[in-house]
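Trainee: Can you look at this prediction? I've put the sequence above it.
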Amino acid sequence: MTGAFIVFEGGDRTGKSTQVGRLQAWLQGRGIEPVMTREPGGTELGQTLRRLVLDPASGDVDHRAEALMYAADKAQHVHEVIRPALAAGRVVVCDRYVDSMIAYQGAGRNLALGEVSDIAWWAVGGLRPDLTILLDANPDDAVSIKQDKDRLESAGLDFHRRVRQHFLDLAAERPGEYFVMKALQGRDSMAASIAARVEPLLG
């Protein structure tokens, strides 16, 4: 593999979209046109799956069915978008990846973590990011303030507390592959810290 694969992770309403956009602008300012993508929804198939898993109108989706839809999204996304871009030497920036499935569908839904992890990594063929940027915030200060919530955002604070803790546990297991930042602070200072951490990956 060539190129660089950078992933943003974290709970809902932690400012990921803002910082993804800031990193894109910073990379473009250095003459690098990154591939910007997201999960779920980074492919045509993924867009359909995203609607199914996030739309409150989907109703009572079985937790295992939900996990398998996320796995299908990831498999197609890696096949269609991420691996080809990396092979072409591109920088790929992805909003959510495997850790989100393990944290949300595993820890959040109280499914067996090892089984969910195995399915998720199998779906992506074992492709790991070069860097995962984890934006951490207390769900009481983040997702709880949103009014119009999707299926996962409306799962309750206990669910989101389990998700947050598991993100932190994953980062603690492989500290060299993660950059953990306190979210909900100054956007400019966060963007500068993220850029400084990403820069060594650019060769």
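Mentor: Structure's in. What do you need?
Trainee: hey, let's count contacts and neighbours off CA atoms from now on
Mentor: Noted.
Trainee: report the longest helix in the protein, please.
Mentor: Taking DSSP state H as the assignment, the helix of the chain that covers the most residues is helix 157-173.
Trainee: That one: what's the following helix or strand?
Mentor: Stepping forward along the backbone from helix 157-173, the first helix or strand reached (DSSP states H and E) is strand 178-182.
Trainee: Give me the buried stretch members for the next helix or strand after that following strand, please.
Mentor: Under the assignment DSSP H and E, the closest C-terminal helix or strand after strand 178-182 is helix 187-198. Residues of helix 187-198 classed as buried under the neighbour-count rule (16 or more other C-alpha atoms under 10 Å) are 190-191, 194-195, 198.
Trainee: next up, a second structure to put side by side with the first:
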Amino acid sequence: MTGRFITLEGVEGVGKSTNLEHIKCRLAAAGIKLVVTREPGGTEMAEEIRALLLQPRDESVSEMAELLLMFAARAQHLHALIKPSLEAGTWVLCDRFTDATFAYQGGGRGVSFEWISTLEAMVQQSLRPDLTLLLDLPVEVGLERARQRSAFDRFEAEQQHFFEQVRKVYLHRAAQEPERFAIIDATPSIDRVQAQIDQVLFDKLGVPAV
């Protein structure tokens, strides 16, 4: 039996970390064996690539270099953690995956979606998430929340227009794949957000209420 692959997506400040922990606890309470990971990162090598990608720097970073580093980290992540876990019947919960690449590098940076799709096919072959939870709220609200956290990394320091494009691509992809995506309204209280998540986990994957 293969495990299920769940990804969590959204622009800055939507509450991914808080809700990732909620999903982790919900699945554990249901007796589901689970691995929690993130992108870029998730393995020792992929985390080293993450550090390269997120570190603010004076040198201008090529959009193609950024894209290839993202997929290099993803290839190692899949090889060393995600695929073995799924094959062993363990569920995988991942903070961001390839939808983020379409949104950030495609929408935000303007990289060709065709190029991203080509790399997706090469690196992932047929593997796709079983469920993608898209936490959504207006960009200005998310950025205001994000400002209350620690110092921004290289992506978080982008301007509002960048994140508007990111959100636009996320919503477009969700509209294209309604069976895989569930859009979670992240604007209300955390209890109401997590109630939406709980309902989706039951409806899409049969995870019982606790």
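Mentor: Alright, I've got the coordinates. Worth saying up front: this structure is predicted, and the values here are computed from it rather than measured.
Trainee: Could you quantify their similarity as a TM-score?
Mentor: In this superposition the chains share a TM-score of 0.94, using TM-score structural alignment, normalised by the length of the first structure; 203 aligned residues with a C-alpha RMSD of 1.6 Å.
Trainee: rewinding a little: I'd like the buried residues of helix 187-198 of the first structure written out as JSON lines, with distance to Met181 of the first structure added.
Mentor: JSON lines is the format used below for those (distance: C-alpha to C-alpha, whole Å):
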{"residue": "Met190", "distance to Met181 of the first structure": "8"}
{"residue": "Ala191", "distance to Met181 of the first structure": "10"}
{"residue": "Ile194", "distance to Met181 of the first structure": "9"}
{"residue": "Ala195", "distance to Met181 of the first structure": "12"}
{"residue": "Val198", "distance to Met181 of the first structure": "13"}
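Trainee: quick one on the thing from earlier: for the longest helix of the first structure, which outside residues touch it?
Mentor: Residues external to helix 157-173 of the first structure that are found in contact with it (C-alpha atoms under 8 Å, 6 or more residues apart in numbering): 10-11, 99-100, 103-104, 107-109, 134, 136-140, 144, 177-178, 180.
Trainee: Equivalent analysis for stretch 142-153 of the second structure, please.
Mentor: If you take C-alpha under 8 Å, 6+ apart as the criterion, stretch 142-153 of the second structure is touched by 11-14, 54-56, 160.
Trainee: ok, now with 6 Å
Mentor: Outside stretch 142-153 of the second structure, the residues that touch it by C-alpha atoms under 6 Å, 6 or more residues apart in numbering are 12-14, 54.
Trainee: Whatever helix or strand Ile23 of the second structure lives in corresponds to what range in the first structure?
Mentor: Secondary structure here is read from DSSP H and E; on that basis Ile23 of the second structure sits in helix 16-29. Correspondence between helix 16-29 of the second structure and the first structure is established over residues 16-29, with TM-score structural alignment as the criterion.
Trainee: how big's the offset between that stretch and the second structure?
Mentor: Mean deviation of stretch 16-29 of the first structure from its aligned counterpart in the second structure after superposition (mean C-alpha distance after the TM-score superposition for the first structure): 0.8 Å.
Trainee: Tell me which of the contacts of helix 157-173 of the first structure fall in helices.
Mentor: Counting by DSSP H, the contacts of helix 157-173 of the first structure contribute 99-100 to helices.
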